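S.K.: Sequence below, structure please.
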Amino acid sequence: MEIGGNIIEKMEILNVARKEVKKVIVGQDRVLGRLLTCLICDAYILLDGVLVLAKTLMINTLASTIDAKFSRIQFTIL
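M.R.: Prediction:
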């Protein structure tokens, strides 16, 4: 029973995080879902895309929502 309760609790936390990020970021549900999947799997994700997709804002908002540390690495392909 402990495992099931723990999963339900984690899902509720993820749903709250999703709702909070969606207050700031609109139209990026697929990316947000993948970010949350990587978060629960303790995996890395590389966000790549054109300018003005709010990639940094999305990660920063998610980090502040779950009270995590935010850091950013930027590089430019020549």
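S.K.: going forward, measure contacts and count neighbours with C-alpha atoms only.
M.R.: Will do.
S.K.: what residues are up against V24?
M.R.: For V24, the contact set (C-alpha atoms under 8 Å, 6 or more residues apart in numbering) comprises 58, 61.
S.K.: how close does it sit to V16?
M.R.: 13 Å (C-alpha to C-alpha, to the nearest Å).
S.K.: Following up with a second sequence; could you model it the same way so I can compare the two?
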Amino acid sequence: MRRTADTPTPADPEAWNAYLAEGNAKQARKRVAVDVLLRDPAGRVLLVNPTYKPDWDMPGGMAEGSEPPERTVERELMEELGLRV
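M.R.: Down below sits the predicted model:
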């Protein structure tokens, strides 16, 4: 889910929970999600600051249809960060 100007925020818990529930209801019953742990040679971990939820997180997201996890990783890194792996 992409956040827009009228997207609720966690500051309004009722609206935020309704927003999350609506997004979850649109997902397939069986879901596959990926999180990507990327480290550089110094051991630093890549984190993203998502616009659609609070707090920093690893890059990743939901698979589309019958998309395999490896392809989901590639797509999410390209969508979120413009990275090709």
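S.K.: After superposing, what score do the chains get?
M.R.: Once superposed, the chains reach a TM-score of 0.38 (TM-score structural alignment, normalised by the length of structure 1), with 48 aligned residues with a C-alpha RMSD of 3.5 Å.
S.K.: R75 of structure 2 - how many residues pack around it?
M.R.: 20 (other C-alpha atoms under 10 Å).
S.K.: do the same with L32 of structure 1
M.R.: L32 of structure 1: 19 neighbours (other C-alpha under 10 Å).
S.K.: Check E70 of structure 2 too.
M.R.: 10.
S.K.: which secondary structure elements does the strand or helix carrying it contact?
M.R.: Using DSSP states H and E, E70 of structure 2 sits in helix 69-81. Helix 69-81 of structure 2 makes packing contacts with strand 33-35, strand 60-62 when contacts are defined by 3 or more C-alpha pairs under 8 Å, 6 or more residues apart in numbering; DSSP states H and E.
S.K.: buried sites along it?
M.R.: 69, 72-77 (16 or more other C-alpha atoms under 10 Å).
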